[in-house]
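Visitor: Sequence plus the predicted model coming up.
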Amino acid sequence: MKRPDIVIVGGGIAGASLGAVLAERARVLLLEMEPSAGYHATGRAVSFWEETYGGLAVQPLTTASGPMLAAPDPAFSERAFLSPRRTLHIGRAGDAAARDRLLAEFGGKVALHPVDPAGLVPGLRADWTLGVLEPGVCDIDVAALHQAWLRRFRRLGGEIRLGTPLRRAEARDGGWRIETDGGAIDCGLIVNAAGAWADDVAKACGVAPLGIAPFRRTVVQLRVPAMPSAALPLVMDLASQFYFKPEGEGRIWLTPHDEVPSPPCDAAPEELAVAEAIARFEAVVDWPVAAVERKWAGLRSFSRDRAPVYGFDPAVPGFFWFAGQGGFGIQTSPAAALLAGSLLRREAPPHAVAGIDASTYSPARFR
């Protein structure tokens, strides 16, 4: 590749999706520090498309992404990335305020229906009396989506360099000089899509960090032969203490919904978190746990107000932030990439995201 117009740092869902948008009209180089793209957060996600997940700041991005994930352009993918799931938000009597807040915040934006949870989850313990059904929720084929973004990026002429961390960068001559283990790279713009490493990348470029913080999330795969059906909804606690969803016959993916502050790293599960997850699960349903088949952890990275960050740094105009996407970067990736692409090109957003207020996500709110 000739001198790239844009270098994207990070090959997860953020960098891959934005790269696929930008490569339509620019020479784009993607730098990934690991031997494979998506090794950290993207490759460990228990992802679903749920409009209430992530809160009100994230919902417009999720809603706009839905049609693009359900019926993608054939040039992007020959099949949909979504399959029906539903979410059942459940709670005990003391969670009534959380239930009412969910209904009030998303009423008129998202289809939500108060229900008797026992009718939807056989074996639910008697104290779980509150339920809200979110029928539009879908599972996401994360691996297929990530690979589709990368294929489109390459097809449009984008280049990926694996095992190539950005060591430092210096603004010069209206662009950047990037130092890597494989040599220097000159480019016009840098996009920071480095996830848990976003603040570290900023500092390596001489840009003040925004306070994007990584948090560890633990997941376990349990074998539960008594689980009634693989078609059960995703079950999510109104008090944010767990969620679990079927993963085929007799298996579930479960998290204690932990958010443990962590340095950027190759995250690993802690036994205490695994035990806590199982204890919470056993307090919800009477399905005996036959085995813990897998356990893993990933890092979710949040800005200080928990909304994503898209836009040029106000103090360093050639440095573009595309980070802080928490646990919702996959379900919002089509809309986020289109919106960020329009911001980087300084043009009006395309129709699919025209109604989204991009200022909500500007890094200027932290400066």
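Guide: Alright, I've got the coordinates.

Visitor: Only C-alpha atoms from now on, for both contacts and neighbour counts.
Guide: Noted.

Visitor: contacting residues around residue 293?
Guide: Counting by CA atoms under 8 Å, 6 or more residues apart in numbering, residue 293 touches 220-223.

Visitor: mind checking how far the helix or strand residue 219 falls within is from the chain centre?
Guide: When elements are assigned from DSSP states H and E, residue 219 belongs to strand 213-223. Taking CA atoms, centre = their mean, to the nearest Å, one finds the center of strand 213-223 at 14 Å from the center of the full chain.

Visitor: what's the spacing between the helix or strand just after it and its chain's center?
Guide: Using DSSP H and E, the next helix or strand after strand 213-223 towards the C-terminus is strand 234-237. In terms of CA atoms, centre = their mean, the centre of strand 234-237 is set 18 Å apart from its chain centre.

Visitor: can you map out the helices along the stretch 251-367 of the chain?
Guide: Using DSSP state H, counting those that start in this stretch, the helices found in the stretch 251-367 of the chain span residues 271-282, 333-345.

Visitor: can you list those in a markdown table and add mean neighbour count and distance to residue 33?
Guide: Formatted as a markdown table, the helices of the stretch 251-367 of the chain follow (neighbours: other CA atoms under 10 Å; distance: least, CA to CA, whole Å):
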| stretch | mean neighbour count | distance to residue 33 |
| --- | --- | --- |
| helix 271-282 | 16 | 28 |
| helix 333-345 | 23 | 21 |
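
Visitor: wait, which of the ones you listed is closest to residue 104?
Guide: Residue 104 sits nearest to helix 333-345 of all the helices of the stretch 251-367 of the chain, at 24.8 Å, using CA to CA.

Visitor: And that closest one, what does it pack against?
Guide: Applying 3 or more CA pairs under 8 Å, 6 or more residues apart in numbering; DSSP states H and E, one finds that helix 333-345 contacts helix 13-22, helix 59-70, strand 309-312.

Visitor: Tabulate those (a markdown table), appending distance to residue 202.
Guide: A markdown table is the format used below for the helices and strands packed on helix 333-345 (distance: least, CA to CA, whole Å):
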| stretch | distance to residue 202 |
| --- | --- |
| helix 13-22 | 15 |
| helix 59-70 | 25 |
| strand 309-312 | 12 |
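
Visitor: Out of the contacts of residue 293, which is nearest to residue 270?
Guide: Residue 270 has its nearest neighbour among those in residue 220, at 10.9 Å by CA to CA.

Visitor: want to throw the contacts of residue 293 into a markdown table with distance to residue 168 and neighbour count?
Guide: Putting those into a markdown table (distance: CA to CA, whole Å; neighbours: other CA atoms under 10 Å) gives the following:
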| residue | distance to residue 168 | neighbour count |
| --- | --- | --- |
| 220 | 37 | 23 |
| 221 | 39 | 20 |
| 222 | 43 | 21 |
| 223 | 46 | 21 |
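
Visitor: alright, now check it against this:
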Amino acid sequence: MYDFAIIGAGIAGASLAAELSAYGARTLLLEAEDFPGYHATGRSAAFWEECYGGPDIVPLTLASGDYLREGGFLTNRGALYIGRESDVTALDAFERRFADTGVSIERLGREGLARHVPGVRESWTSAIWEPACADIDVARLHQHYLTLAQRAGTEIVCRAQVAGIARRDHHWLLESDSGERWSAQAIVNAAGAWADKVALLAGARPIGIQPLRRTVVQLRVSPEAPADMPLVLDIEGQFYFKPESGRIWLSPHDEIPSEPCDAAPEELDVAQAIARFERVVDWHVEAAERKWAGLRSFAPDRRPVYGWDPLVEGFAWFAGQGGFGIQTSPAAARLAAQRLTDSAPDAMTEGIDAALYDPDRFT
């Protein structure tokens, strides 16, 4: 009998398993794939960006920063939100939106923009500079949490697609599609794109978590982009790109509704990404060497969902983390573990308004 059975061993499930185990909970971590992190976690563009996800996500991002920096998971890069003359209103609105959130941003003109992005076309005239943005070593962070969880006694089971869930005598019975069975006092739904399907199996009401496909393509360009160039994002949300090991990682910032699946890129999205990129810089695109897609899953209000289901006893949510689940994982997992174990906030989570992320907002 486990205290918690967590369904999904991506960054969400792995970080929460480590935190629950640290509070003394007997924890089971179930993963449907052959290894943890196959889907969204393993396909991330891998950056920590203070503004990403909006003001409601900033507290989780900032609270996670020290943990990630002290663990050596971040490498500083910086980020630029860039715009044209027609985007002045959008840039102004961005500054107002984040004015009192604690993020560090600075407005730049054409000269400052060109200094950070050599070859940027003349039509791009201003930017917002975010110096704290950093690359995340996602694989290392994910493995860090899996290791912490195992050392604290968490059992991790892969190839364990949960096919049946039943409530009996104040505990849960779970069964995989291969017939394996487990018992737990509580279930945590950390199934990402499959979160609503897991909820239905447990008799809980789906929240409406929608998977959205995001495409990334790796380009070889000439001249080669400077290794220290920042992450570059369109203020209108049409693209972002950054250098990676001598190449460019580029996304059209697409959000295509999808069923939960092993996501694959569409050629139209790849072509659209390259066309948008060529309107930004005068570099020559020599080849699209790799392309992939992942699913980013959002609740209807685009805030994550952490905590006990208001209607189903012993069923909790840790889902809807969109594209910010990795960069917020330290604070999110700590906050969720404290709520699930009735523990007090600590230095990391004190001051975070947990009600923003409570599942009962959908009741």
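Guide: Looks like it arrived, so ask away. Keep in mind the model is a prediction, meaning the values are calculated, not measured.

Visitor: So after superposing, what's the score?
Guide: Here the superposed chains carry a TM-score of 0.97, computed using TM-score structural alignment, normalised by the length of structure 2; 357 aligned residues with a CA RMSD of 0.9 Å.

Visitor: now the helices and strands packed on helix 333-345 of structure 1 as CSV including mean neighbour count?
Guide: CSV is the format used below for these (neighbours: other CA atoms under 10 Å):
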stretch, mean neighbour count
helix 13-22, 28
helix 59-70, 21
strand 309-312, 27
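
Visitor: mind checking which of the ones you listed is nearest residue 205 of structure 1?
Guide: Comparing those by CA to CA, strand 309-312 comes nearest, at 13.6 Å.

Visitor: tell me, the closest one lands on which residues of structure 2?
Guide: Per TM-score structural alignment, the counterpart of strand 309-312 of structure 1 in structure 2 is residues 305-308.

Visitor: Now the matching stretch on structure 1. Mean distance?
Guide: With the two structures superposed, stretch 305-308 of structure 2 lies on average 0.3 Å from its match in structure 1, counting by mean CA distance after the TM-score superposition for structure 1.

Visitor: How about residues contacting that stretch?
Guide: 299, 314-321, 336, 339-340, 357-359.

Visitor: and with 6 Å instead?
Guide: Here stretch 305-308 of structure 2 makes contact (CA atoms under 6 Å, 6 or more residues apart in numbering) with 315-320, 336, 357-359.

Visitor: for residue 186 of structure 2, what are its contacts?
Guide: Contacts for residue 186 of structure 2 (CA under 6 Å, 6+ apart) come out as 4, 314-315.

Visitor: Shouldn't residue 245 of structure 1 be within a strand?
Guide: Yes. Counting by DSSP: H, G, I helix; E, B strand; the rest coil, one finds residue 245 of structure 1 located in a strand.

Visitor: residue in structure 2 matching it?
Guide: By TM-score structural alignment, residue 245 of structure 1 lines up with residue 242.

Visitor: what helix or strand is the aligned partner of residue 144 of structure 2 in structure 1 on?
Guide: In structure 1, residue 144 of structure 2 lines up with residue 148, judged by TM-score structural alignment. Element membership for residue 148 of structure 1, per DSSP H and E: helix 142-155.

Visitor: elements contacting that helix?
Guide: On a contact count with 3 or more CA pairs under 6 Å, 6 or more residues apart in numbering; DSSP states H and E, helix 142-155 of structure 1 meets helix 13-22.

Visitor: Against structure 2, what's the mean shift for the very next helix or strand once past the helix it packs on, could you check?
Guide: Note on helix 13-22 of structure 1: by DSSP H and E, the next helix or strand toward the C-terminus is strand 28-31. In this overlay with structure 2, the average offset of strand 28-31 of structure 1 from its partner residues is 0.5 Å by mean CA distance after the TM-score superposition for structure 1.

Visitor: Any idea how many residues pack against the closest residue to the match of residue 245 of structure 1 other than its chain neighbours?
Guide: Spatial nearest neighbour of residue 242 of structure 2, chain neighbours left out: residue 231 (4.6 Å); criterion: CA to CA, 6 or more residues apart in numbering. Residue 231 of structure 2: 24 surrounding residues under other CA atoms under 10 Å.

Visitor: My read is that residue 231 of structure 2 contacts residue 244, right?
Guide: No. Between residue 231 of structure 2 and residue 244 there is no contact under CA atoms under 6 Å: 10.2 Å.

Visitor: aligned partner of residue 129 of structure 2 in structure 1?
Guide: For residue 129 of structure 2, the aligned residue in structure 1 is residue 133 (criterion: TM-score structural alignment).

Visitor: is it true that that match touches residue 88?
Guide: Yes. Between residue 133 of structure 1 and residue 88 there is a contact under CA under 6 Å: 4.6 Å.

Visitor: Who has more neighbours out of those two?
Guide: More crowded of residue 133 of structure 1 and residue 88, by other CA under 10 Å: residue 88, with 29 against 22.

Visitor: who are the neighbours in contact with that one?
Guide: By CA under 6 Å, 6+ apart, residue 88 of structure 1 lies in contact with 132-133, 235.

Visitor: Residue in structure 2 paired with it?
Guide: Going residue by residue (TM-score structural alignment), residue 88 of structure 1 aligns to residue 80.

Visitor: quick one: secondary structure of its match?
Guide: Secondary structure assignment for residue 80 of structure 2 (three-state DSSP): strand.
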